[in-house]
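S.K.: give me the fold of what follows.
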Amino acid sequence: MSEHTVRSPLPGVFYRRPAPDQPPFVEEGGTVSADQTIGLVEIMKQYQEVKAGADGSLSAFVVEDQAVLGAGDPVATVEVG
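M.R.: This next block holds a predicted model:
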């Protein structure tokens, strides 16, 4: 098995939920598809979806919810295979 690192597409604040009263997009250990949204990055009230980028199991988030990210920073790892 190999690992895929999900990276932030832009700088901003990372959110694991679509809204504060909603469940997370995906939990650690959950199965994901490459085009599945696993979080959002917000900058200046604009939101960009963060996609898994690979089919597999989301093994871990490497940042906390509401963490400040730079472009290209690692967000999560997906176990592929």
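
S.K.: CA atoms for contacts and neighbours, from now on please.
M.R.: OK.

S.K.: mind listing the helices for this structure?
M.R.: Using DSSP state H, no helices are found in the chain.

S.K.: if I pick the nearest residue to S33 once chain neighbours are set aside, what's in contact with it?
M.R.: Among residues not flanking S33 along the chain, D55 sits closest, at 4.2 Å (CA to CA, 6 or more residues apart in numbering). By CA atoms under 8 Å, 6 or more residues apart in numbering, D55 lies in contact with T31, V32, S33, A34, V78, V80, G81.

S.K.: another for comparison:
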Amino acid sequence: MATEYVAAPMPGVFYRRTAPDEPALVEVGDEVSEGDTVALIGVMKNFHDITVPSDGVVADILIENEAEVEAGQDVIELTIDG
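M.R.: All right, here's what the predicted structure looks like:
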């Protein structure tokens, strides 16, 4: 098994949910498929999907909900079969 990190594509605010009253998009232990949206980045009231590049399992969520992130900062850790 290998570890892969999903990085923020731009600076902004990291959101784990699509709306405050919605459940988190993913939790630790969830299986994800390539292209799945696992979080959002909010920039000036626009939201951009963070998607996973590979099939895998969410091993860790490295950023708290609504925390500021920098471009290129790792936000999700995946375990990849490989």
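
S.K.: take the contacts of D55 of the first structure and keep only those in strands.
M.R.: Secondary structure assignment by DSSP state E places T31, V32, V78, V80 of the contacts of D55 of the first structure in strands.

S.K.: of those residues, which is the most crowded?
M.R.: Neighbour counts for those (other CA atoms under 10 Å) peak at V78, which has 27 neighbours.

S.K.: for G53 of the first structure, see how far away that one is.
M.R.: From V78 of the first structure over to G53 of the first structure the distance is 8 Å, taken as CA to CA, to the nearest Å.

S.K.: which residues are in contact with each of these two?
M.R.: If you check V78 of the first structure and G53 against CA under 8 Å, 6+ apart, the residues they both contact are H4, V6.

S.K.: who touches the aligned partner of G12 of the first structure in the second structure in this structure?
M.R.: Using TM-score structural alignment, the equivalent of G12 of the first structure in the second structure is G12. For G12 of the second structure, the contacting residues are I41, G42, V43, E68, V69, E70, by CA under 8 Å, 6+ apart.

S.K.: now G12 of the second structure: how far from I41 of the second structure?
M.R.: From G12 of the second structure over to I41 of the second structure the distance is 6 Å, taken as CA to CA.
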